[in-house]
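**Student:** whatever this is, show me its structure:
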Amino acid sequence: MSETKTALVTGANKGIGYEIAAGLGALGWRVGIGARDDGRREAAVVRLREAGVDAFGVPLDVTDDDSVAAAAELVAEHAGGLDALVNNAGITGGGPQQPSTVDLALVRRVVETNVLGVIRVTNAMLPLLRRSAAPRIVNMSSSVGSLTRQSGPGGELITGPVAVAYSTSKTFLNAVTVQYVRELAGTGILVNCACPGFVATDLNGFRGVRTPQQGAATAIRLATLPDDGPTGGFFEDAGVVPW
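**Tutor:** Below you'll find the predicted structure:
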């Protein structure tokens, strides 16, 4: 049996997800490129293969049960198992997100992708991860989901944009991650959250100050942790992010 490790990265056709796939590929991993858009997904696979990455396309809409089930079957057929799952796919939702006036449909849409999508994909991929000798799950979160960082040291509110859908979805995701850690304790599956920082991607209109490559670094590290690595943590390049 091949000793090549296999990862699945959701939302991997561009931005941070693409760079996570590229980084894992550069380490010799086989990487499934999960994405909804057929054209963008296959274009990403071609680019990665040209760069020497053993990449394969995985049609995947994290909000659709049938799509996720089919993706799990494809990964099983292509690779036989899975060593790392990086739940990177996410949306901001756009639009005004003041809590007093927000469109509830927008909040539901963001949570469906950023939270329920992670649960849906993780549960579908768990049987494959359990076959691995060193399974890892990485959930891409954000410091805006940190309750500590959303308030000052004395409990005062910080200034900045209010985003009741996006920020809250990341807090929700952090809590979900902790619950997986509790359930999977003792199985060898390490589960952590990664904060990429403020990265210039189309998610934020390219206003970020970090490159996608920089934003991918923590996720790559968490996907390749040794067996004695942490689980149940929230990390960025500088270290631990407070919940």
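**Student:** drop to CA atoms for contacts and neighbour counts, all remaining ones
**Tutor:** Will do.
**Student:** shouldn't Ala35 be in contact with Ser67?
**Tutor:** No. Under the criterion of CA atoms under 8 Å, Ala35 lies out of contact with Ser67, with a separation of 10.5 Å.
**Student:** so which of the two has more stuff around it?
**Tutor:** More neighbours surround Ala35 than the other of Ala35 and Ser67, with 25 against 17 (other CA atoms under 10 Å).
**Student:** confirm that Val9 sits in a helix.
**Tutor:** No. Assessed with DSSP: H, G, I helix; E, B strand; the rest coil, Val9 is strand; it does not lie in a helix.
**Student:** wouldn't it be in contact with Gly15 here?
**Tutor:** No. Checked against CA under 8 Å, the pair Val9 and Gly15 is beyond contact range at 11.8 Å.
**Student:** who has more neighbours, these two?
**Tutor:** Ranked by neighbour count (other CA under 10 Å), Val9 and Gly15 place Val9 first, with 25 against 19.
**Student:** and this one, please, so the two structures can be compared:
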Amino acid sequence: MPVILVSGAANGLGAAFVDAYRQQPDTTVLAIDRASIQSKHDNVHCWTVDVTDESSITAFITSVNQPHIDLVVHSAGIRGLVPHLEDEKHGDVDACETLEAMDFATLTRTFQINAAGTFLLLRALLPLLRQATHPKVIIMSSRMGSLGNNFAGNRSAGSAYAYRASKAALNAIMRSFVVDVPEVNFVMCHPGRVETKLVKWKEEDAISAADSVDGLLPLIKRWGKGDSGQFYDRFGETIQW
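**Tutor:** Okay, here's the model as predicted:
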């Protein structure tokens, strides 16, 4: 019986992944989020977990009554917008993350959740992953974490200091996991511009979380040993680092 853990499960991509996997036969879903979540489905088990708090992670790990975890879909994260500007500049993402607007508190909190929190959670999950036959970790990263994609002349480049840097750091952390834990497959994925609660309003051209997940499910099923350490978009195309 496959056991799948989904982080960031309260809303957005995480909730869509939980909904998709809980419908698969004989599958157990472990859903975690820093917000309290509940499920009406017998095969979905929920925990409140703060990935920036090691004691919270430890309490979760000790309470998991599973012999192994086959798949981790890590979608927990934040956008890294300056909080007071999200209200003042409602609807204008760019204004909330510019060179002039960015502050130390936003930078450090974004790093704590997107990069350091990912490291702490995955390190704690390794013993359960190592008990699986073909363990796999899928990271919801972002094309904005690509250094090669952030260049003058690219209309989507520049700014977004906290988010870009935290996702680049996340990608670097995952590449080290690939080297140090070769028995687990780690794949980084850009799910597209998705309508989630990372931003307090719907961004232009954003797709639904369900649409993104529908396209990702067959890719996640297909990705294996040869894909470990790779960085793909939601269509399975390689993203430059």
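**Student:** what do Ala35 and Ser67 of structure 1 both touch?
**Tutor:** Applying CA atoms under 8 Å, 6 or more residues apart in numbering, one finds that Ala35 of structure 1 and Ser67 are jointly contacted by 59-61.
**Student:** scan those residues and report the most crowded one.
**Tutor:** Ranked by neighbour count under the definition other CA under 10 Å, the shared contacts of Ala35 and Ser67 of structure 1 are headed by Leu60 with 26 neighbours.
**Student:** contacts only, for it.
**Tutor:** Listed by CA under 8 Å, 6+ apart, the contact partners of Leu60 of structure 1 are 10, 34-36, 67-68, 71.
**Student:** identify each of the helices in structure 2 and give its residue range.
**Tutor:** Per DSSP state H, structure 2 has helices spanning 12-22, 54-63, 83-88, 104-111, 117-130, 161-180, 209-222. These are given in chain order.
**Student:** can you redo those as TSV with distance to Ser39 of structure 2?
**Tutor:** What follows is the helices of structure 2, written out as TSV (distance: least, CA to CA, whole Å):
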stretch	distance to Ser39 of structure 2
helix 12-22	10
helix 54-63	17
helix 83-88	30
helix 104-111	28
helix 117-130	22
helix 161-180	29
helix 209-222	18
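**Student:** any idea which of those helices is most buried?
**Tutor:** Mean neighbour counts were taken over the helices of structure 2 using mean count of other CA atoms under 10 Å, and the top value, a mean of 22, falls to helix 12-22.
**Student:** what about that helix, how far off from structure 1?
**Tutor:** Helix 12-22 of structure 2: mean distance to aligned residues in structure 1 after superposition is 1.3 Å, counting by mean CA distance after the TM-score superposition for structure 1.
**Student:** measure the aligned residue in structure 2 for Leu203 of structure 1 to Asn185 of structure 2 for me?
**Tutor:** Leu203 of structure 1 is assigned Leu198 in structure 2 as its aligned equivalent, the criterion being TM-score structural alignment. Going from Leu198 of structure 2 to Asn185 of structure 2 by CA to CA, to the nearest Å gives 27 Å.
**Student:** do the same with Ile57 of structure 2
**Tutor:** Separation of Ile57 of structure 2 from Asn185 of structure 2 (CA to CA): 22 Å.
**Student:** so who does the nearest residue to Glu97 of structure 2 once chain neighbours are set aside touch?
**Tutor:** Counting by CA to CA, 6 or more residues apart in numbering, Ala160 is the residue found nearest to Glu97 of structure 2 once chain neighbours are left out, at 4.9 Å. Going by CA under 8 Å, 6+ apart, Ala160 of structure 2 touches 80-81, 94, 97-98.
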